[in-house]
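Participant: when you get a sec, could you give me coordinates for this:
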Amino acid sequence: MSLAVLKSRALAGMHAPEVTVEVHLANGLPSFTIVGLPETEVKESKDRVRAALQNACFEFPARRITVNLAPADLPKESGRFDLPIALGILAASGQMPGEELDHYEFAGELSLSGELRPIRGALAMTHAMHRADDSDRRRRAFILPRANAEEASLVRDAAIFPADTLLQVCAHFASANGDTRLSRHRAAAIMSPPAYPDFADVKGQAQAKRALEIAATGGHSILMVGPPGTGKSMLATRFPGILPPMTDDEALESAAVHSLANGYSARRWKTRPYRAPHHTASGVALVGGGSPPRPGEISLAHRGVLFLDELPEFNRKVLEVLREPLESGHITISRAARQADFPARFQLVAAMNPCPCGYLGHHASKCRCTPDAVARYQDKISGPLLDRIDMQIQVGALPQEDLLKQADGEPSAAIAGRVERAFTAQIERQGKANHALSGTEIDTHCKPDAAAEQLLRTAMARLNWSARAYHRVLKVARTIADMAGAPEIGQAHVAEAIQYRRALREH
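Facilitator: This is a model prediction of the structure:
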């Protein structure tokens, strides 16, 4: 036959829409044309496919070859279409049987020698294929480079057939017996996630540890303010180790985002992401962008921790882009030609010095900053952004002689056990963490008793809180009550929550 039809996948943000690869051979002057809105990487596949077929000892047809990538209005990028285009040419020219092609989807970049090279987004494509299979009761297998098999096999029950070369794929379809058929990839046993640094290394700072435990339990964002050397970064790097364990769905979401960026290793399965971009990072690096759009740091931290050290040193315009994803949990990147949606449900942990020199309030070092300089420094963080940070705490410096006397801190495993128990209570009660409660859900699940409500209203009036700040304090109080096993928010819970919003300006 002179026409072959195969299936593959494109990438559009987190989505992987199906692409039909149609290859037609016609009489006329030899030519090779690819249509269907291909970008430069796809157009260059003509030379890669020609060389790969010839070096694999196949005949490259001296005919008019037209490759259509449908739908025509969906941009196609990267070299993942090399493999389906090459197979389509072989099937259309009769050099390879094409009866089974409809049972598979294909993706892979070809080297000039015919070897298959890894591609970006294999996990996202496999996940999309598997969901499509479930929706219309069909079952397709996925043939892709062996280097991508490990991450693709994280999609449970997906049929993955890895290959090293174009010849292996052709032999799979040409074989009448099982000798040269590709073997289905068996998912390797998932190893235990790598251990995080332990809180036992942190001496002292009991108040900061308590605040971080509350933040981990309820999923609250937190800002730590203190002089240099007080352990803010040390606390932040240990914070992922006390977060609740990831569910399979959360782990798959996180893995799919990383697959879109630089690939994903199964060794990181169910490991909470920890991203700590430098303060020179641009807005595009933080939220994502480019052409085609790629996920940024806030999406790579999805279901994990985004740590911003030296918060006032970030460009103010860069920090302002955090306001929307902190509320919505996703980011939409709009360009003239397309839009891309990426998840961004991260937990923000930030740290900063209290003043330009860093020693405001230090017990030994004297701060030389003027009040105006301190105000200008702290004003680098806008009120609307600060309003969205649930908890703001002071991390004070300990005298050296007191620090040496401190015993080792409580290990992360003990803290994580308490966090998991309180978090489980939240899930059983409302199906989500406290930080994600909406307005009506706050009224239902975060109702304080009379004394607590009066205290909260008094604090709101005196500290000039916004309605958002009022609700965030109420959600933190709900978390504190959950940690204490209290069914109702009491005055003590509200009083502690109020103290966690007074590190900087009175918001």
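Participant: C-alpha from now on. contacts and neighbour counts both.
Facilitator: Will do.
Participant: now for the residue nearest to residue 102 when sequence neighbours are not counted, how many residues are close by?
Facilitator: Using Cα to Cα, 6 or more residues apart in numbering and skipping the chain neighbours, the partner closest in space to residue 102 is residue 6 (6.4 Å). Residue 6 has 23 neighbouring residues, counting by other Cα atoms under 10 Å.
Participant: okay but residue 117 is in contact with residue 83, surely?
Facilitator: No: counting by Cα atoms under 8 Å, residue 117 stays clear of residue 83, with 10.1 Å between them.
Participant: and this one, please, so the two structures can be compared:
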Amino acid sequence: MVLSRVWSVALSGVDGIPVEIEADIGGGRPRTQIVGLPDAALNEAKDRVRAAVRNSGMVWPDQLVTFALSPAALPKGGSGYDLALAVSMLVADGRLPPEAFSDTVLVGELALDGRLRPVKGVLPCLLAARRAGLRRAIVPTHALAEASLVSGMEVLGAGTLAEVVTWAQGAADALCVPDPPPTAPTTDHPDLVDVVGQPEGRWALEVAAAGGHHVLLAGPPGTGKTMLARRLPGLLPGLSSEQALEVTAIHSVAGVLTTDSPLITAPPFVAPHHTASIAALVGGGSGLAKPGGISRAHYGVLFLDEAAEFASDRLEALRTALEEGEIRLARRDGVVVYPARFQLVLATNLCPCAPPRDADCVCPPQARRRYAARLSGPLLDRVDLRVRTRPITAMSRTADTEPETTTAVRTRVAEARARATHRWSAHGWHTNAEVPGPALRREFALPRETTALLDRALSAGAVSARGADRCLRVAWTLSDLAGTPQPTRDHVMAALDFRDRKVA
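Facilitator: All right, here's what the predicted structure looks like:
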């Protein structure tokens, strides 16, 4: 007969599933077994838990101890079940009162001496527990700041298994309570004023920030492509509370959260090296896939510097995520879905030799074509803004040519985003880049004379149907920046001109 029940959580992507852990003592020769599709790390928990219980001053039963994890058909892995397994055994053995854990979720890895170690994914675990109606959580003290982000639950931190036992026996002060949430740190983004020249690049960056569009920066080395890309997050608005929790949950699963400032409130900036693997870029791993760079850049910026040096399979793996805003990864233990609604910024040279001026290029035409072809047509078709950066001809500035600061540009971006949010809020969209093409062509169709140039480009094969939809989205962004009720013919022409720019 089952003698105890406690709760933990299994993670599938960034979604959690409450797991009921049952313990039964007796009925066979002395040993410990775990049933319910445990992986290798979880199956080894029986040895960790036994040693932790003994080294915490308690006795492990000299009988058959059976742990059952339900739902039984759900694959379970990791070391986050250790604390729940230990407590369930102690409850089954009559050493702890079961009512202390009736509505409590337990998450944490046990060291052999009984210390509690933090695990990945505490935030999404507790969010799932809250949805399931559990009202209390016990986590390692190192994860207490992250756990405290979940409102509506009592969160307690434990340093050792012995502290949990003392708390369950009636010592209410044996466990820690979270400190008041710290003030969100101000993110010090690099300023746009540092970029010399590049008016086209600056304008493209402003348009991209206002509408959530993808950008390609192509030009000679040293012209400021990387500097421009790194200043895009500073133009974006801060994350809302829901967005911040969603981004933080992804980073928690990836294991890259910091304890001093666990809540991510600014748009993330992720810049993988061109030698990164597909798994590092889009996610992967054995069992259940882990999040990659595109998911860590959710609601932020993914910057691929020297984009033409990335292997073609890495670049082509981005195509679905660019369209759908999520990535589906199938592995041995199931399919997980990670959000990946990021802004892509590509930076590339024009040819392999990459001279400061195009006139100095020594590459044969075939080499230039091969280099440009590394960015495939289907990928470029999903990039809204394509910009050629200019060679720098003068480093000095005068009072008349002092460039705008990030603060000035961000003000215009915020106003344009507010107009877009007001227009699309009834449909659940926030930026122009999220609006589906059919809505732009039917509910928000522009007059025929406004789109005449775009129709001619479609007829001539200059743009695809997808490209035409993206031109309309950019035109709406240009209209928002200009403060007009809807795009004009000039806005459509400017949007089409962004797509007509050649990268080679």
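Participant: drop the TM-score for these two in here.
Facilitator: TM-score of the superposed chains, computed with TM-score structural alignment, normalised by the length of the second structure, equals 0.94; 497 aligned residues with a Cα RMSD of 2.0 Å.
Participant: the residue nearest to residue 102 of the first structure belongs to a helix?
Facilitator: No: per DSSP: H, G, I helix; E, B strand; the rest coil, residue 6 of the first structure lies outside any helix segment and is strand.
Participant: what's the counterpart of it in the second structure?
Facilitator: Per TM-score structural alignment, the equivalent position to residue 6 of the first structure in the second structure is residue 6.
Participant: now residue 161 of the first structure
Facilitator: Checking TM-score structural alignment: residue 161 of the first structure goes with residue 156.
Participant: please report how far that match lies from residue 73 of the second structure.
Facilitator: Distance of residue 156 of the second structure to residue 73 of the second structure, given as Cα to Cα, to the nearest Å: 30 Å.
Participant: and these two? Which one has more around it.
Facilitator: The residue with more neighbours, out of residue 156 of the second structure and residue 73, is residue 156; 22 against 9, by other Cα under 10 Å.
Participant: look up how far residue 190 of the first structure lies from the closest residue to residue 242 of the first structure other than its chain neighbours.
Facilitator: Among residues not flanking residue 242 of the first structure along the chain, residue 416 sits closest, at 4.2 Å (Cα to Cα, 6+ apart). Note on residue 416 of the first structure: its distance to residue 190 of the first structure, by Cα to Cα, is 21 Å.
Participant: so which strand or helix has the residue nearest to residue 242 of the first structure?
Facilitator: helix 412-430 (DSSP states H and E).
Participant: where in the second structure does that helix fall?
Facilitator: By TM-score structural alignment, helix 412-430 of the first structure lines up with residues 406-424 in the second structure.
Participant: for the matching stretch, buried residues please.
Facilitator: 406, 409-410, 412-414, 416-417, 419-421 (16 or more other Cα atoms under 10 Å).
Participant: now it: how far from the chain's centre is it?
Facilitator: Put simply, stretch 406-424 of the second structure sits 23 Å off its chain's centre (Cα atoms, centre = their mean, to the nearest Å).
Participant: what sits closest to the alignment partner in the second structure of residue 452 of the first structure if chain neighbours are left out?
Facilitator: Using TM-score structural alignment, the equivalent of residue 452 of the first structure in the second structure is residue 450. Take residue 450 of the second structure and drop its neighbours on the chain: the residue closest to it by Cα to Cα, 6+ apart is residue 489, 4.4 Å away.
Participant: ok, that neighbour - contacts?
Facilitator: Neighbouring residues of residue 489 of the second structure by Cα atoms under 8 Å, 6 or more residues apart in numbering: 449-451.
Participant: can you find the partner of it in the first structure?
Facilitator: Matched to the first structure by TM-score structural alignment, residue 489 of the second structure sits across from residue 491.
Participant: over to residue 468 of the second structure?
Facilitator: Match for residue 468 of the second structure (TM-score structural alignment): residue 470.
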